[in-house]
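Peer 1: How does the following fold in three dimensions:
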Amino acid sequence: MKNFFQHIKFKYDIETCITLKHYSKEKQKLAKQKQRLIYLLTCRDYGLTPKHLTNTTIKLSQLFTTQRILNQVSKIEQKLHTKILNLEITQTNLTIKTIEKNIIHTNNKIKSILNEYEYKTFTTKQTYLFNSITAKTKLTHSSKIDKLKEKLVNQIGITFNEEWFVNKTDIEFPNEVKWLLSLGNKFALPITSTNFSPIHIIADIEQAIQSIEDDSEKDVSRSKIANKISDYKRRFKNTQKERFILKVHKTTTQFLNNHKNTIIVTKADKGNKTVIMYKKDYFDKMNTLLEDKNTYKTIRVDPTQKLQATNNTLVNELFKNEYIDRFQKNKLHCSASIAPRLYGLPKIHKPGLPLRPISSSMNVPCYSLSKYIGTVIRNIVSENYNIKNSFQLQEKLKDITLDDDDVMVSFDVISLFTNIPTYLAIKNILKEWNIIKDHTKIPKTKFLKLLEFCLRDNNYFQFDEKFYSQTYGMPMGNPLSPTVADIILDNLLDDTIEHLNKIGIKMKFIAKYVDDIFAIIKLKDIDTILNQLNSYHNKIQFTIENEHNNSLPYLDLLIHRENNQIIYNWYAKETASGRMINFHSNQPTKQKINTAQNFINKVLDLSDKRFETDNIRKIKTILKLNDYPNYIINNLFKSRTEKLKTNLNNNNNNNTITKSNNNTKKFFSVPYVPKLTDNRSLHQIIQKENISFAHKSNFTLKPIFTNTKSKIQKQQQHNVVYEIKCNGKKNENCDLVYIGQTKRNLATRLAEHEADIRKHKETTGLSQHITTSGHTVDFKNVTILDRERKLNTRLTLESLRIQQQIKRTMNTKEDTDSIKQSYAVAI
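Peer 2: Here you go, the predicted structure:
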């Protein structure tokens, strides 16, 4: 380049040479300024404070010693840094524009002086130099960003546990993306101006307001919530921690979108971990499972609508014959069913990453009927063997002592649900008809028909746009299947114990949780008992686990034998991750504290005192991995100690009086928005002691996890608020819309709208508008605005959506009677 400038100086003049060098310096300056802008913008997006800004105010904190004042100084510093950072971004943008103008001007000047070859040689070299400086500056700034991120992460108290993120692909994930995905799909994101939805908050709170009897109180509460929402929108601002999480979420979303055709993001079958696997591998494994002709077969058509009609016919017959009342009839009636959808969860603890098939059976044709039948036959489930949890097992074992020749074992059924024959299930249920008939008015023949309908006819599912029938076993996901499994295993154990007693074999103790059996038996009888269990049915087979080193894991207990006595310790499987609600998740602090406290109580209450020190260490490790601060962890243990002392004193005090509260509380679910819908804020709005709120999280990581279930088409969606646009007519545009709601499938409701228009029935604002104007309706592009299962909340959402577009809706006055004008200011 030096020789080139000498050439230019010799051929032209010194001024030309100066112009070229000025162009070169401006290009280099532009490269640096552009990277600086990216650096400053990244700092702002992540809520980072560049070091040069920190250094400008570092001496401020040295002027004060009082912690309260230092906290105030820190807030002022943060605000100052943010303002200066914004000014720097503005200044850098202006500088870049100035440099770009200078470059354009200089470039035109050079182009008019140099010949084509000289100009191309010079600009090519400058482009290379520009890219080189850009790469070098980018590397420097990236290093600074990484250090600032690390500093902020430590300051916020974020922990990344790599064990929670299982990557089964060759794709390299950025650390911050791995961190966010490792938190799981239930992690709740901070509220932003984009995802903040006043309409949904109002719709949920309105249900609580409607429970107030006094109309004037209702209006006061509505005004309060509207004003509070308006004020919140004006004052809303994310904290530094929230800005960091939101930026990582944006980065993660972009990264996953770049790989959406290649990978799936899901959760592990066991252990509560996030798993990344290739999409092709997932579908190959699922299709291999479905190729098992002994268990599945393909079916040509979707039987859902036919089964829905059969379900409703059966329910109507039950009502007509007065076997059920009208309330039960309405509950069991199905109007918006969908096919069960199969998906798989990876078993990361097994070689080859096999998938566990799971059927999502909510809203299938027989779902409600199966639940109803399940509650009836639940009465024949034996209480002799079944336990609800580890505490109940401890209670049953409290008087048991072990002999030297006793051994603790656990039996586990291999794939229980898919191996129970339908005929065997029905046979065992009807065998107990003398008990069942006391809990239902339905006669035996009709009850048999219902059982066959729920267990045989509805044993199908959808996967990857294809439909399959499960030819053997209980329907996966059907709410009736777990109860049937309990009944089968109860009968199996009854038969086994009866046979063992005949040949002189006694089992000292036996208990069952679903398909896991815990038993204390004689060492010499192990093989005989296992063989007898496996003889019940060739498809229902057991594996056995013997005690090792005088202990056996069962549920979340490690059961020890010591001097012929049984003692317990908390047990977590090797696959268990320890992941729970993260402290940085945008959920009420009380929920997080209760989760941690319940975990502490469970571990320590299940365990013998001698294991306490080791368990406390484990608990603290797990809570720290979930980002719980040390001071909260210490306070939780302190609170437990104080509570135990209080309970001990109360037990020793015979004069303790327990006060009972006869007021029944009504609970209402609302989205959690800090300083707006927390309990304190809501009780300021609705001042009723009998009304309480349960918070839910509407904005979680779930949308960025892959939905591996077959997609439900728009026309099949139900419990929705929808919007229909008017197409106008030739040479006449129309901007009006119709907003409605339906519990049934959207296709059914749209067909009714079409029929009304065709028959000129002016039953809705839509049919009135089309009939009188001669316009056409855009039924192909109907928009689903909201999905809401509860009718009253859905009606409120409909009203609010109409109010939101009041100037362009064709809805009639009858549609908007429930609109509350006091909400207009908030939406």
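Peer 1: hey, let's count contacts and neighbours off CA atoms from now on
Peer 2: Noted.
Peer 1: doesn't Ala694 fall inside a helix?
Peer 2: No - when DSSP: H, G, I helix; E, B strand; the rest coil is applied, Ala694 is found to be strand, with no helix at that position.
Peer 1: So it versus Asn679, what's the distance?
Peer 2: Computed as C-alpha to C-alpha, to the nearest Å, the Ala694 to Asn679 distance reads 9 Å.
Peer 1: Repeat that for Leu746.
Peer 2: Following C-alpha to C-alpha, the distance that separates Leu746 from Asn679 is 36 Å.
Peer 1: do the same with Ile133
Peer 2: As judged by C-alpha to C-alpha, Ile133 and Asn679 stand 55 Å apart.
Peer 1: re earlier: more neighbours, Leu746 and Asn679?
Peer 2: Set Leu746 next to Asn679 and count neighbours by other C-alpha atoms under 10 Å: Leu746 wins out with 24 against 17.
Peer 1: how close does the more buried one sit to Ile435?
Peer 2: Counting by C-alpha to C-alpha - Leu746 and Ile435 are separated by 43 Å.
Peer 1: Now do the SS call for the spatially most central residue of the chain.
Peer 2: With distances taken as C-alpha atoms, centre = their mean, Lys186 lies nearest the centre of the chain, 3.6 Å away. Classification of Lys186 using three-state DSSP returns coil.
Peer 1: hang on, it packs against Lys702?
Peer 2: Yes - shown here, Lys186 and Lys702 form a contact pair, counting by C-alpha atoms under 8 Å, at 6.4 Å.
Peer 1: Where do the helices of the stretch 351-500 of the chain begin and end?
Peer 2: Listed in chain order, the helices of the stretch 351-500 of the chain (DSSP state H, counting those that start in this stretch) span residues 367-377, 390-397, 422-430, 433-436, 444-452, 481-502.
Peer 1: I'd like those helices as TSV, with mean neighbour count and distance to Asn598 appended.
Peer 2: Compiled in TSV, these are given as follows (neighbours: other C-alpha atoms under 10 Å; distance: least, C-alpha to C-alpha, whole Å):
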stretch	mean neighbour count	distance to Asn598
helix 367-377	19	29
helix 390-397	15	14
helix 422-430	16	38
helix 433-436	16	38
helix 444-452	15	39
helix 481-502	18	27
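Peer 1: if we compare those helices, which one ends up closest to Lys347?
Peer 2: In this view, these are compared for proximity to Lys347 by C-alpha to C-alpha, and helix 481-502 is the closest at 21.5 Å.
Peer 1: To check against the first, give me the structure of this:
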Amino acid sequence: MYKIRNNTLQHKQKQLRYINIEINTQNSILNHYFKTSQPTRQHQDDLRWINKFNENFENKLIEKRDKKIKTLKENQVQEQSPKPQTTKTMNSKITYDTSNVINISKIHLSQEQLKVISKGLKFVPTPRSINTITTVVNCEKSLFSTPKLIKSAAISEISTFIQKWRKPTKFNMNKEETKLLKEIKSIQDIVIIQADKGGKIVIMNKNDYFNKIEEKLNDLNVYEQVKNDPTIIKTEINKKVTKMLKQNKITDQNKYYLTSIDDLPKIRGQPKLHKIDTPMRIVTCSRDTITSPISQFIFRIIKELRTTLSGVVCNTSNFIKIITDVKLNQDEHLASLDIQDLYTNIPVNKAIDITLKRLDESKKLDNLPFTKTDIKELLILAFTYGNTLSPILADIYMDEYQKQHLHEVNIPNKIWRYVDDILIITKMNKTQLDKYVNDLNKIRGTIKFTSEFEQNDQINYLDTMLTKTIINNETILKIRWFRKDTAADRLLNYESSHGKSIKNNIVKNMTTRILETTQDNIDQQEDLNKLRSMLLKSNYPLKEIEKLIKQTCQEFKSNKNKSNDKNDDIAGQIKDKNNDEFICSLTLPYVPGMEVLKRRLEKKLKIKLFFSYP
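Peer 2: Predicted coordinates:
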């Protein structure tokens, strides 16, 4: 045993001696090579990479590490320290296109900060995690009434996706931009909001913002200060819904849906840059608030009343179809009327009474378990400016107002209204129109008008420019796509963490709108070039822009020869068919890769998945 051990030790020693000889030989060769080839160079540290435990080399590593730790600590202290109210430009030579950002505050922001803001208020940084809480809440809420088997399968699919999901390796904001964004958020004296029209981004002093909002809210003719606890509306809704449940007018599922949200509506302001002193428009944010479910419930009942409205325009495409074949007499002019602050000036009780009257005339309630009293009570509980009911109730009221007071201009095929904008074809000149509007504003009530008369046979309405043109002794309207001067030349930023289909549809829809609106081929190309410029400023790749525009033009051209009515019928049938295919809908916070989950839920379980964004 001892002999074996001694032999082993001798063998190891012999191996070690050979290794040392080899190392020394290599050292000698390398030293000789370095000194011969580079005689002027210092050679004392040439071979330190061979011996990692060289004391001199180890000290240098320690020194380097200490220096790195010191730098990290200094950066941490700097980040935790309060940020200054103003920042200097990092590189004044670099200029960015920040024309969509209007700074009317007293705080100076650098070009780099403005560049970050110019990405847009809808810009979504790449998510680094999945909002599990919102996902669970939305699943329980949306899948409440679905069969247990479908619900379990859907939850299983979503859970699997969450478990397999990995944080993206690429982000749409670098460290410098993230740091700049934090700096902007730390400035307490400003608010960053969207302008009322045009989509530009406005930076305001916070005090000015609140003062302008309070100035609006202090108008007692429009707003009333709440004297009781505002949460009492929750009690009223529960009381009414429970009563309807006991009367077997609704189901348990309806009751759960109608009482599922407790949050109260909020308000925000949007500055009107196109007006003097930049007044504020009040916007009520009632989405996913206490009145949302009940207003949506009532909307499904009264939405068919839109068929009773005359001269109401749904959108630009609908307006173009209507106005294309209109012919004018030589003594007729184009003019527009604008209703001032429509939603806040609609008399609520009167609008509800008119709605109930038309609902009764339509015999809609004959097939429903609800009485007029039920609908009235629900309307009173649900109606909040800014919710789902506001547009339709405003349309119904203004339709009645138009019939009662706008006799001189309320001529079929000569008047069209979109929300608060009215286009008229009239024989009045500008002076007569001004007098007519002045007389309208003397009518007792809260509805007031402003007017605009044609200039050089042109007038702008919605996002179209209408020009009177004489062809074959007939006066017709030439239509062209129009962008206001106050409009931002940006769309959704391509780098934003939105679904690819959303970005593609933006290009396709904008292209289609231009093709539908602008009739002249030369003007059409000019408008498409404007769109290209907007998309490039929104960071869309040029190849992607050209590909989508070309594809849309080809599709539009192939469909142009088909009958519009036939297309509408087919589109309506397809839409109804698609809606019937799905059992329910579900909304989840978007993260990259969720398109796979969308396809699985829609094809496998027939659950329509929508994406939400912060």
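Peer 1: show me what contacts Asn564 of structure 1?
Peer 2: Taking C-alpha atoms under 8 Å, 6 or more residues apart in numbering as the criterion, Asn564 of structure 1 is in contact with 401-404.
Peer 1: From those residues, pick the one nearest Thr121 of structure 1.
Peer 2: Distances from the contacts of Asn564 of structure 1 to Thr121 of structure 1 were compared by C-alpha to C-alpha; the smallest belongs to Leu402, at 92.4 Å.
Peer 1: how many other residues sit next to the closest one?
Peer 2: Burial of Leu402 of structure 1, expressed as a neighbour count using other C-alpha under 10 Å, amounts to 18.
Peer 1: what do you get for the one 4 residues further on?
Peer 2: Close neighbours of Asp406 of structure 1, defined as other C-alpha under 10 Å, add up to 17.
Peer 1: residue in structure 2 matching it?
Peer 2: Structural correspondence for Asp406 of structure 1 with respect to structure 2 (TM-score structural alignment): Glu332.
Peer 1: Spit out the contact partners of that match.
Peer 2: With contacts taken as C-alpha under 8 Å, 6+ apart, Glu332 of structure 2 has the following neighbours: 425-428.
Peer 1: Can you check the distance spanned by stretch 654-663 of structure 1, start to finish?
Peer 2: Stretch 654-663 of structure 1 end-to-end distance (C-alpha to C-alpha) = 27 Å.
Peer 1: cool, stretch 417-436 of structure 2 as well?
Peer 2: With C-alpha to C-alpha, one end of stretch 417-436 of structure 2 sits 18 Å from the other.
Peer 1: Show residues contacting that stretch.
Peer 2: When contacts are taken as C-alpha under 8 Å, 6+ apart, the neighbours of stretch 417-436 of structure 2 outside the stretch itself are 311-315, 328, 331-340, 342, 391, 394-395, 409, 414-416, 451, 453, 461.
Peer 1: make it 6 Å
Peer 2: Contact with stretch 417-436 of structure 2 is made by 312-313, 331-339, 414-416, as judged by C-alpha atoms under 6 Å, 6 or more residues apart in numbering.
Peer 1: Weed out the non-buried ones from those residues.
Peer 2: Burial of the contacts of stretch 417-436 of structure 2 was assessed by neighbour count (16 or more other C-alpha atoms under 10 Å); the buried members are 312-313, 332-339, 414-416.
Peer 1: starting at the chain centroid, how far to the host helix or strand of Thr71 of structure 2?
Peer 2: Assignment of secondary structure by DSSP states H and E places Thr71 of structure 2 within helix 55-80. How far helix 55-80 of structure 2 lies from its chain's middle: 45 Å, per C-alpha atoms, centre = their mean, to the nearest Å.
Peer 1: can you map out the helices along the stretch 601-750 of structure 1?
Peer 2: Counting by DSSP H, counting those that start in this stretch, one finds helices in the stretch 601-750 of structure 1 at the ranges 612-625, 630-652, 679-685, 746-758.
Peer 1: Nearest to Asn531 of structure 1 among these would be which one?
Peer 2: Closest to Asn531 of structure 1 of the helices of the stretch 601-750 of structure 1 is helix 612-625 (C-alpha to C-alpha; 38.2 Å).
Peer 1: That closest one corresponds to what range in structure 2?
Peer 2: Residue span in structure 2 matched to helix 612-625 of structure 1, by TM-score structural alignment: 524-537.
Peer 1: Would you tell me which of the helices of the stretch 351-500 of structure 1 gets closest to Lys138 of structure 1?
Peer 2: Proximity to Lys138 of structure 1 (C-alpha to C-alpha) singles out helix 390-397 among the helices of the stretch 351-500 of structure 1, at 56.5 Å.
Peer 1: which residue numbers in structure 2 go with that closest one?
Peer 2: Taken onto structure 2 by TM-score structural alignment, helix 390-397 of structure 1 occupies residues 316-323 there.
Peer 1: What residue, apart from its backbone neighbours, is nearest the aligned residue in structure 1 for Ala394 of structure 2 spatially?
Peer 2: In structure 1, the residue paired with Ala394 of structure 2 is Ala485, using TM-score structural alignment. Distance criterion C-alpha to C-alpha, 6 or more residues apart in numbering; nearest residue to Ala485 of structure 1, sequence neighbours excluded, is Phe417 at 6.8 Å.
Peer 1: Look up how far Met476 of structure 1 lies from the one you found.
Peer 2: The span separating Phe417 of structure 1 from Met476 of structure 1 equals 7 Å under the rule C-alpha to C-alpha.
Peer 1: Buried residues, the host helix or strand of Gln33 of structure 1. List them.
Peer 2: Using DSSP H and E, Gln33 of structure 1 maps to helix 14-46. Of the residues in helix 14-46 of structure 1, those buried by neighbour count under the rule 16+ other C-alpha under 10 Å are 16-17, 20, 23-24, 26-46.
Peer 1: Ok, stretch 766-778 of structure 1 next?
Peer 2: Within stretch 766-778 of structure 1, the residues that qualify as buried by neighbour count (16+ other C-alpha under 10 Å) are 766-771, 775-777.
Peer 1: what about Asn662 of structure 1, how many residues close to it?
Peer 2: The burial count assigned to Asn662 of structure 1 is 6, neighbours taken as other C-alpha under 10 Å.
Peer 1: Next: Val226 of structure 2.
Peer 2: 7.
Peer 1: secondary structure class for it?
Peer 2: coil.
Peer 1: My guess is Lys696 of structure 1 contacts Pro671. True?
Peer 2: Yes - Lys696 of structure 1 is within contact range of Pro671, at 4.8 Å (criterion: C-alpha atoms under 6 Å).
Peer 1: Same list, the contacts of Glu332 of structure 2, but as JSON lines with distance to Ser295 of structure 2 and secondary structure please.
Peer 2: Converted to JSON lines, the contacts of Glu332 of structure 2 look like this (distance: C-alpha to C-alpha, whole Å; DSSP: H, G, I helix; E, B strand; the rest coil):
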{"residue": "Ile425", "distance to Ser295 of structure 2": "36", "secondary structure": "strand"}
{"residue": "Thr426", "distance to Ser295 of structure 2": "38", "secondary structure": "strand"}
{"residue": "Lys427", "distance to Ser295 of structure 2": "42", "secondary structure": "coil"}
{"residue": "Met428", "distance to Ser295 of structure 2": "41", "secondary structure": "coil"}
